[in-house]
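[1] Fold the following.
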Amino acid sequence: MEGKEAASEKLIRQSQSLCAGEQDYVNRRKRVVLESLNSLEMNCTQDSVPHIALLASGGGQRAAVALVGSVYQMEKEGLLDTVLYLGGVSGSTWSMASLYSDPEWSTNMDRTLSRLSGPGVDLEKALAWLTERAKEEDFSLTDIWGVLTSAGIMKQMDLRRLSDEASRNATNPYPVYSAIEKHWKWFEVSPHEAGFTEMGLFVQTSLLGSKFENGELLEKKPEMDMVKLQGLCVGVCVCCVFSLLTKQVLPLIMKWEWGTTTNFLYQYQDSTVPPCLHSKDKFHLVDAGLLINVAYPSFLGDKRDIDLIIAPEYSAGNMFEVPDYAAELKRPFPEIDNQVLEDRDWPKDCYVFEGKGKEPTIIYMPLFNRQNCEAKMEEFSTFQRPFNQEKINVLVETAKANIRNNKETLLREINKAVLRRQNKRCVCGGIK
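    I've put the predicted structure just below:
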């Protein structure tokens, strides 16, 4: 049976530390970050490069479009190359998939921005992709959502595989996509690994979807493309536009399931794996925004050892559901100032939550705020048809303005992150 030669190799990694592939990529990316920090006249060495993550919230097409505006302006302000990681959930993963289709996107944001104004993908091409997926045993709503977001909103059909990025030159921040297993277990996917964050159980991304039993590879299957990966991450967020293609896709729908993929933990013998996971040969992934609408879980604690999180907020809800989650898992998280909760309906454009010890500092930046009150959230609600060009332009310009207006705050906190990393190095006698 295919895969028997690999059976003796330990294919499931159990650890709360980085895999070798991600560590190598991050080390190469740090050289880019170091050069950027030096250009900003920050006193930094290779050993004191801070771990900065840009974590974008969900929010459907609003988040997808606004994230493009945010990273565009960060690049123009010379800030993007200070970022080591880019993490997303739900709508922001649509942008991530689109961004990383260009191996050098972080040095040329104009191409990504122009794609939002492009002609889109022919319906026939999208349906042809669905027709091929319908032949597969795990064809589900995941495929419908993926093609709707890729073709209908991000205006491209990206057929590459995420693991392709593992061998690219590290000119971009390291990407981490997030979803949740339907029993509310956080699931992350990066170019090197996919797996359960809390349990620290991972499999190579190229093997996600292959058949396993008790940790052994029984049958290797082709890795999913980025269209399907977007479907895994977006879950219910695009059900509002489903009606646009109902007549065309309805004959293809064979079973109505969320995010079905083969379970690499099937019959895996380990006490950390709950029965709801190891007893089934498949599991279901849904929109991580249903649990926490920002990818915090993947970036808290020692694994990625984050100093600073830049958190642009594109969602319509409260992104600070996470403190209780972090406390339950004993993960460090800074204290949230009550002021931001009181300001929820009329927020400022930027808040800083200072991290202490192992807690990362968080720069929280609501998209709609009292500084740009002419832009109204209700005009850009999550559940509506794809935005017209006028709405896309407004979102992009609003997101760009938020970065531009808070450049000094970003620079100040980035510099403090450098000092923080230097202090860690002095205390620990070394650094990751």
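[2] hey, let's count contacts and neighbours off CA atoms from now on
    OK.
[3] for the chain, what's the longest strand?
    strand 174-181 (DSSP state E).
[4] Show residues contacting that one.
    25-26, 29, 84-90, 93, 96, 186-191, 232-234, 283-289, 291, 295 (CA atoms under 8 Å, 6 or more residues apart in numbering).
[5] Please apply the same query to stretch 293-306.
    Contacts of stretch 293-306 (CA under 8 Å, 6+ apart): 16-18, 50-53, 55-58, 87-90, 178, 186, 188, 197, 315, 319, 322, 326, 331-333, 358-360.
[6] now do stretch 325-333
    Residues outside stretch 325-333 that contact it (CA under 8 Å, 6+ apart) are 198, 297, 300, 301, 323, 355, 358, 359, 360.
[7] What are the buried residues along that stretch?
    Within stretch 325-333, the residues that count as buried by 16 or more other CA atoms under 10 Å are 325, 326, 331, 332, 333.
[8] now for it, what's the gap between its first and last residues?
    By CA to CA, to the nearest Å, the extent of stretch 325-333 from end to end equals 10 Å.
[9] Stretch 115-127 too?
    OK, stretch 115-127 end separation, CA to CA: 21 Å.
[10] Name the SS class of residue 352, please.
    Classification of residue 352 by DSSP: H, G, I helix; E, B strand; the rest coil places it in strand.
[11] can you count the residues close to it?
    Residues contacting residue 352 under the criterion other CA atoms under 10 Å number 18.
[12] Roughly how far does it sit from residue 412?
    On the measure of CA to CA, residue 352 and residue 412 end up 11 Å apart.
[13] which helices and strands does the helix or strand hosting residue 417 pack with?
    Residue 417 is located in helix 407-428, with elements delineated by DSSP states H and E. Helices and strands touching helix 407-428, by 3 or more CA pairs under 8 Å, 6 or more residues apart in numbering; DSSP states H and E, are strand 308-313.
[14] and this one, so I can compare the two:
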Amino acid sequence: MFRAVLLRRMSTQLLPLLAPVIFTKTETGFPDRQVEKYPYYNLTVKVLRARNIHGTDLLSKADCYVQLQLPTASPITYRTRVIDSSSNPEWNETFQYRIHEPVKNVLHLTLFDEDVYVNEDLTDIVFDVEGMKPGQTMKNTFQLNPEAQEGLDVEFYLEKSSDPPTEVLTNGVLVAHPCLRLQGVVHKDKKSKLSEKGSCQVKLSVPGSCEKQLYAPCRLESDQDFRTPFVFHVDKEMCPELQVELEQTINVLQDEITFDQEKQSVLLGQGIVPVKSLPVGQEVDITVPLGEGQNLDVCVKADESTWDLDVRLSFDLCEEERKFVDKRKKMVSQALMKTLKLKEAPGKDEVPVVAVLGSGGGIRALTSLYGSLSGLQQLSLLDSTMYLCGLSGSTWCMSRLYKDTDWSSKDLQGAISDARDKVSGSKEGAFSSNQLKYYFHELGSIKNEGRKVSFTDLWGLIVEYFLFQKEDLSKLSDQQKAVSRAQNPYPIYAGLGVKHNFGSYEFAEWCEFTPYEVGFCKYGAFVRTEDFDSEFFMGHLVRKHPEPRICYLMGMWGSAFAGSLDDIYLQMVGSELGFLESLKDVIKVIDDGQQFRSQDKAQLKTRQIIPEGPVLHIFHDFFKSRITSWGTFNFMKGLYLHKDYVKNWNFLAWKGTHLDAFPNQLTPMEDSLSLVDGGFCINSPFPLVLQPERDVDVILSFDYSWGSPFEVLRLTQKYCDERHIPFPQIILSEEDVKKPKECYMFMDDKNPKVPIVLHFPLVNDTFQKYKAPGVERKSEDEKSFGDFVIQRKDSPYRTLNFTYEPYDFDRLVEVTRYNVLNNKTIFLKALNLALSRRKLKKGNEL
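    You can find the predicted model right below:
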């Protein structure tokens, strides 16, 4: 793990040395976050011609045009003119961009065949402009179909801009530009000829801004001056402009019989204010001509932000977690001395970091985690645990536990008894008339706050009733009290960021929730938990919303209904819908016709995307789309991918067809986040504790999955192999697969940096014969209590069963508690080994 941390640190710290275009470098308090200054370049793209193009219309030749998108340089989508009925269209049209050196600038060139009904996307070229040499014209021939000799000729020219270099803040993966806040009012110009226009509205917009556009009604015939306030947050580097339009709304008769009318807007005039022309920090009055003697007055002030961002751009642990670890290690040291019967307490650097993982599994996981934690408590091992990380149903157990600020130091039997009452209680009240009114009232409040309401929100309220049978006003940030003295393990809750039309097995990004922060380790981007679900732009909090109650998070963390049809089929059958593979876009790495570009490893290869067609696209989306994912504002909105982001071990951009190789489609470029249950990827939150900054030595994996007891290990090993994360090899015998044991220990004897993994499948093995380790069952009641099969067709522990009989609840708690108690020797062996590794590591460092 130390190697992974070192490589990450080196990649960020050596970046200024490897890029001579950096003029200054300023420390920010984080070792992997720097303020750096980079120059601009002017990029000229000339679309020349296409050759041998075969359109989709069998009766005529293609009517082609080319669309250009470079969202890191301009929010505007450009396009050429249409060349009618030609297999060899020629445009010779030029487009200009100003690009910034630190950003990964990837141009999308899309060839369309214009049609009366649908403009058919024939092909899409994804071209990384990095590696082009300034002052040298590059003529690229993109080979679209070598066999048919189809091609697209494009000419590029790059030159250094006269604009002065600008500072950015970066962690090596994300880049933040300075943000401008435009605030002002629009009002009537007394000299303007507007009085006869009647009732109108002012439309204000800034392309690429956070707010996009706003409308305000005004009555121009009135003597009173209307004053329309506005606020826009913009990226000055995009060279934006404030667009002012005056529109008049008229009624148009749609049906002469019924006299139905439709409102249409007529543009009376428009004008622009270049944002670049505004002096920063100074209020100015500008008269905006709209044409034909019409004017509007604009009073505007532009303020530039500082580098004191509200989004933390760093891969290091947050300050609160670092303080927690320091405090907790002192407690763990004392606990280890007693548990392992040591002569003296280990030093701070010798204390092994232990993480407990709870898998998904609905109420089965909630119930089982109580038993596992109770077993750890009886062995005095809970005090040796640094992290408690949960996914799906395990998060429900954790959410209940952390309402008590000292839960781990109390006998868990009281918490277990309360959970039994809730799990075994009737759920009919969840759909009573009063409860339904409560749901609609709460969902209405969410909508009024400006957030999109989904089925997952309703599911969260239902889960709230299932687990508490009353309104729970607690929030995740309230759990700060439960870790402020390091009195309990540090809780980490897992979610997944997904894409609308991608299966979670194809693309998913782990999102972690803690009492202090919510964020994506992949991007090194985190926000305070109190600010989650608020609106951010370019790293700044622009609109504060209330922190969501934890019940809504529980609905998202444990929503079995947030999968696509393909996801659900995968969970039920064990494989995805094979025929969907044939409906996907075809992605190919192609020759871009330019052999003289640099061979920098961060430069993405040119790719061609051949779409499946509009009809098949609809069919594909039907099976891939998630209509119930939990949507929230994207706190990374307005941030860009760094030009060297692909060098970070979290990204799989080396797989040319993986979404990581398409930076314009990654999460920072989205307006909102789509979050789902982490179980749709790996049904255990291994990725969150395998972050090298957490430096975990021992992982206690409690798997409550329904089905294969080793699937989470197989998927985790694949995840780690792709990212070069240290993880032990999972080698199992046929007997293990057929009849799993209570506990398995996986480690690498030759590599002490690989964590020790103790894996506990959900099995009822020796518990059938023993009621406690070494104590056999004697009476018929005792034997009957232990004689049951957890996974059977008529099992009460099926994932979609939310009510257990008290007897069944107790059985599941007891078997998971027993499985821990019966493997005390393995626990002690793992702790002793981790302790000796830590001491050896400390000695080597000295």
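[15] care to give me the TM-score?
    The TM-score (TM-score structural alignment, normalised by the length of structure 1) is 0.88; 413 aligned residues with a CA RMSD of 2.6 Å.
[16] Map residue 417 of structure 1 onto structure 2.
    By TM-score structural alignment, residue 417 of structure 1 lines up with residue 834 in structure 2.
[17] on that earlier part again, any of the contacts of stretch 293-306 of structure 1 buried? List them.
    Neighbour-count burial (16+ other CA under 10 Å) applied to the contacts of stretch 293-306 of structure 1 gives 16, 50-53, 55-58, 87-90, 178, 186, 188, 197, 315, 319, 322, 326, 331-333, 358-360.
[18] Among these, which lie within helices?
    322, 326 (DSSP state H).
[19] Just the ones of the buried ones among the contacts of stretch 293-306 of structure 1 in strands?
    Among these, the subset assigned to strands under DSSP E consists of 52, 53, 55, 56, 87, 88, 89, 178, 186, 188.
[20] Return the member of the residues you listed nearest to residue 425 of structure 1.
    Each of those was scored against residue 425 of structure 1 by CA to CA, and residue 52 proved nearest at 16.0 Å.
[21] ok, now which ones touch the closest one?
    Going by CA under 8 Å, 6+ apart, the list of residues near residue 52 of structure 1 reads 82, 83, 84, 85, 306, 307, 308, 309, 310, 414, 417.
[22] lining up those residues with structure 2, which overlap?
    Mapping the contacts of residue 52 of structure 1 onto structure 2 (both residues aligned by TM-score structural alignment, their matches' CA atoms under 8 Å) leaves 82, 83, 84, 85, 306, 307, 308, 309, 310 still in contact.
[23] Which members of the residues you listed define the maximum pairwise distance?
    82 and 306 (12.8 Å).
[24] Neighbour count for these two, which is higher?
    The neighbour count for residue 82 of structure 1 versus residue 306, taken as other CA under 10 Å, is higher for residue 82 (27 against 22).
[25] what do we get in structure 2 for the more buried one?
    Per TM-score structural alignment, residue 82 of structure 1 is aligned with residue 384.
[26] tell me the contacts of the closest residue to that match other than its chain neighbours?
    Spatially, and ignoring its direct neighbours in sequence, residue 384 of structure 2 is nearest to residue 332 (4.7 Å; CA to CA, 6 or more residues apart in numbering). Residue 332 of structure 2 sits next to 351, 383, 384, 385, 386 when contact means CA under 8 Å, 6+ apart.
[27] What count of nearby residues applies to the first one?
    Taking other CA under 10 Å as the neighbour definition, residue 351 of structure 2 ends up with a count of 26.
[28] Now do the same for it: its match in structure 1.
    Using TM-score structural alignment, residue 351 of structure 2 pairs with residue 49 in structure 1.
[29] counterpart of residue 518 of structure 2 in structure 1?
    Aligned by TM-score structural alignment, residue 518 of structure 2 pairs with residue 194 of structure 1.
[30] same check, this time on residue 676 of structure 2
    Per TM-score structural alignment, residue 676 of structure 2 is aligned with residue 286.
[31] quick one on the thing from earlier: where does the longest strand of structure 1 end up in structure 2?
    Aligning strand 174-181 of structure 1 against structure 2 (TM-score structural alignment) gives residues 490-497.
[32] Comparing the matching stretch with structure 1, how large is the average distance?
    Average distance, stretch 490-497 of structure 2 versus aligned residues of structure 1 after superposition (mean CA distance after the TM-score superposition for structure 1): 0.5 Å.
[33] Same check on stretch 320-328 of structure 2?
    Mean for stretch 320-328 of structure 2 is 1.1 Å (mean CA distance after the TM-score superposition for structure 1).
[34] which parts of that stretch are buried?
    321, 324, 325, 327, 328.
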